[in-house]
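Undergrad: What follows is a predicted protein model with its sequence.
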Amino acid sequence: MTTVVIPNYNGLVYLKDCLEALEQQTYKDFEILVVDNGSTDGSIEYVANYYKSIRLIALDKNYGFTGAVNRGIKATDNEFVVLLNNDTIPAVDWLEALVKCIVSHADAFSCCSKMMQVQDENIIDDAGDGYTVFGWAYKGYDGASAEKANKTRAITSCCAGAAIYRRSIFNQIGYLNDDFFAYLEDVDLSLRAMRAGYKHYFCHDALLTHIGSATSGSKYNDFKVRISARNSVWVYQMNIAKWLKVINSLPYILGISVKFFAFKRWGFGNAYLAGIREGFKNKPSREYCQQIQGSISVRTDWFLYLSMWKDTFAYIKMKMEMKRIFGGYQK
């Protein structure tokens, strides 16, 4: 059996379409668990009154994406856990495709969906995430036409907005890091799993549409830029071995510099610098990493670093094809 965990914070306007789409799924062996982050827009009452079969966890305040989904994961003992954003509308066979994908890949910790833009369902929003030597994470094929991502493949990271996970592996590598609150927490989790020897896959036939930035309100704002910048430092500091940081110091410094000047041009330079400073000054909890130290080796770290270079070239190719110079992991 599978549990679909939907974190929600004042997302009543999106919940109806998402929940109705889940009711139409061809795969039936699943339950829905909505974890609400202290909403004040009637979300809790709506779910409680109109969806009696849905499990509901109503939290006392906003614990962020990480806090909500961690509580959801811990509240189930089913074999598979699906994390799903409330601003998505899954196709009828979406969940069936995800379950088939992870079952067919015994080495997989997670498999992610083919997320399409709600404004144009022929344009990709996310088709598996990458992580570059610049310390940037990015959405695969973001803005490209649907046919660009038409096969299942191994990837570096799964977007937790629509992905399936083997629940038992959380016990080994830890949960999403609560200190992240939101943004890049899924990249941190994915890199941690890779260092423990697990893989991630993009499932091309697990289709859904995604509005994007529904909770944060906009693609860029001071809060989102600052938190994303802070978390980007944490992802790098916690998952890249010390000796690799030395080797990769120049690309990493270049990555921070390029992003700063880009955000400065867009009016968010101060927010970006504040996040970078906070990331280096304040360290997140390391209890998650400590659980997997025994399985980390020079070989796994080299494999991760080679994957970063592969993703770097893929990112550059993608941007050149789309005639964009700059972009990043902004949900």
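TA: On my side now, so go ahead.

Undergrad: C-alpha from now on. contacts and neighbour counts both.
TA: Noted.

Undergrad: which of the residues in the longest helix seen in the chain are buried?
TA: Secondary structure of the chain per DSSP state H: the longest helix is helix 298-321. When neighbours are counted by 16 or more other C-alpha atoms under 10 Å, the buried residues of helix 298-321 are found to be 301, 304-305, 307-312, 314-315, 318-319.

Undergrad: which residues touch it?
TA: Helix 298-321 is touched from outside by 130-134, 138, 140-141, 156, 191, 194-197, 240-241, 244, 325-326, with contacts defined as C-alpha atoms under 8 Å, 6 or more residues apart in numbering.

Undergrad: one more structure, for comparison:
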Amino acid sequence: MSEVPNPLVSIIILNYNAGKLLLNCVESVIKTNYSNLEIVVVDNASKDQSHLICKEKFAKIRLVENKENLGYCEGNNVGIRQANGEFVVILNPDTIVSPNWLAEIFSAYKKNGDGLYQPKILSLYENNVIQSTGNMLHLFGFGFARDKGVPNSNQRNEIEQIGYASGTCLFTSMNVIKKIGLLDSFLFLYHDDLDLGWRAAQIGIKSYYVPNSVIYHAESYSLKWSSKKFFWLERNRRYCLLTHYSKDTYKKMQSSLILVEMMVWLFYLSKGFLGAKIRVELDMIKNKNQIANKYNEIESKKIIPDKELIKLFPDEIFVPKNVSGKAGSKTFNTILSLLSKRAKRSILS
């Protein structure tokens, strides 16, 4: 744990055609009531000139221009490699931070030590509506934001351990990054934070939710809900399942997982995204060597066995209203919960 009163914090903001959102984000970070920070804007070959406008308006920021779109993961990795701080924050460009957001996270860090931290995330456009009070990891690889869409009434007002810290705003130390490793560039975007938090948990590094640190998020300014977004979410969910569980664990849960996969196929069919799901399966075959190599790497570093982590996984997930109706979500969760409990009994026995 750092003993420097106000250690340098590097704020990494990855930009890709974020327009005025980027300017608003940087302006809010500058107003943070923590003085010892550097702002590193990494641009993924934007065509809207937002990064250049930002640099012109805020001369003190450090601008790193990638020659091509490297995706969320490698784009942020570029920023982390450029960072000079003892601590680092990955921050989306479609966010506005409150003045004391960073001080509150540091307060939590001083109590809990090295880990991955996220603030309370509220909607930028919906008044007092929650986007996340901590992200959670499900047995079958689904990641979800807790309390999403729920009115904010100061519920969950204690610092607590969560499944993984949201990549919308993720605080950690460079020391932790060195232990866990950088974001997995193969993922490109989506579930990158889930993967990072899962890898962290496997080596005994916890993730935390800090309720008194508050930011506001526009959410999905680039892809919205689309076939392309569903492809990345499902492709990376499958990748994480195949790389994070030991072969023994995967074998024990496979019968339940087959039924889950049938449900996912039906879901994609109902949404008109069947082509995206087919592309996912073809991508898994195409990248089997990448998957095998990542599996071996994770297994070699794993300290905490699957059984211990699985005990903490919730049996249900949250499905946003704009993805599935209330009745559909309830039915899905009922079946999912039964299958999760069944798989856990097999694994933990």
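TA: Nice, thanks for sending it over. Quick caveat, the model's predicted, so the values are computed rather than measured.

Undergrad: picking up where we left off before, need the max-distance pair from the buried residues of helix 298-321 of the first structure.
TA: Maximum pairwise distance among the buried residues of helix 298-321 of the first structure (C-alpha to C-alpha): 26.9 Å, between 301 and 319.

Undergrad: all strands for the stretch 1-150 of the second structure, in order.
TA: Secondary structure of the stretch 1-150 of the second structure (DSSP state E, counting those that start in this stretch): strands at 9-15, 37-44, 62-66, 87-91, 95-97, 116-123, 130-132, 135-137, 143-145.

Undergrad: okay, the ones you listed in TSV with distance to residue 212 of the second structure and mean neighbour count next?
TA: Shown next, in TSV, are these (distance: least, C-alpha to C-alpha, whole Å; neighbours: other C-alpha atoms under 10 Å):
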stretch	distance to residue 212 of the second structure	mean neighbour count
strand 9-15	19	26
strand 37-44	20	23
strand 62-66	29	17
strand 87-91	17	24
strand 95-97	12	26
strand 116-123	7	27
strand 130-132	13	25
strand 135-137	16	24
strand 143-145	17	23
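
Undergrad: Ok, which of the ones you listed comes nearest residue 340 of the second structure?
TA: Here strand 135-137 is closest among the strands of the stretch 1-150 of the second structure (C-alpha to C-alpha), at 12.2 Å.

Undergrad: which other helices and strands contact the closest one?
TA: For strand 135-137 of the second structure, the elements it packs on are strand 143-145, judged by 3 or more C-alpha pairs under 8 Å, 6 or more residues apart in numbering; DSSP states H and E.

Undergrad: Mind telling me which residue is nearest the centre of the second structure?
TA: In the second structure, the residue lying closest to the centroid (C-alpha atoms, centre = their mean) is residue 193, at 2.8 Å.

Undergrad: The first structure: matching residues for the strand or helix carrying it?
TA: Under DSSP states H and E, the secondary-structure element containing residue 193 of the second structure is helix 192-202. Using TM-score structural alignment, helix 192-202 of the second structure lines up with residues 185-195 of the first structure.

Undergrad: got it, and stretch 131-146 of the second structure?
TA: Per TM-score structural alignment, the counterpart of stretch 131-146 of the second structure in the first structure is residues 125-140.

Undergrad: Buried ones among the contacts of helix 298-321 of the first structure?
TA: Buried subset of these (neighbour count, 16+ other C-alpha under 10 Å): 130-134, 138, 140-141, 156, 191, 194-197, 240-241.

Undergrad: on that earlier part again, check the offset of the match of stretch 131-146 of the second structure from the chain's centre.
TA: 10 Å (C-alpha atoms, centre = their mean, to the nearest Å).

Undergrad: Ok, stretch 22-39 of the first structure next?
TA: So, by C-alpha atoms, centre = their mean, the centroid of stretch 22-39 of the first structure is 18 Å from its chain's centroid.

Undergrad: now do stretch 14-32 of the first structure
TA: Taking mean C-alpha positions (C-alpha atoms, centre = their mean), stretch 14-32 of the first structure and its chain are 20 Å apart.

Undergrad: same question, stretch 79-94 of the second structure
TA: 15 Å.

Undergrad: Could you do stretch 177-195 of the first structure as well?
TA: Offset of stretch 177-195 of the first structure from its chain centre (C-alpha atoms, centre = their mean): 8 Å.

Undergrad: Quote the end-to-end distance of that stretch.
TA: The first residue of stretch 177-195 of the first structure is 16 Å away from its last residue (C-alpha to C-alpha, to the nearest Å).

Undergrad: So what touches it?
TA: Here stretch 177-195 of the first structure makes contact (C-alpha under 8 Å, 6+ apart) with 63-67, 70, 109, 131, 137, 156-160, 173, 175-176, 199-200, 227-228, 231-232, 235, 239, 284-285, 288-289, 295-297, 300-301, 304, 329-331.

Undergrad: Give the buried subset of those residues as a ChimeraX selection command.
TA: For the buried members of those, the matching ChimeraX selection, counting by 16+ other C-alpha under 10 Å, is:
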select :63,64,65,66,67,70,109,131,137,156,157,158,159,160,173,175,176,199,200,227,228,231,232,235,239,284,288,289,296,301,304,329,330,331
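
Undergrad: Could you check what's spatially nearest to the counterpart of residue 105 of the second structure in the first structure, not counting adjacent residues?
TA: Taking TM-score structural alignment for the superposition, residue 105 of the second structure sits opposite residue 98 in the first structure. The shortest distance from residue 98 of the first structure to any non-neighbouring residue, by C-alpha to C-alpha, 6 or more residues apart in numbering, is to residue 206 (5.8 Å).
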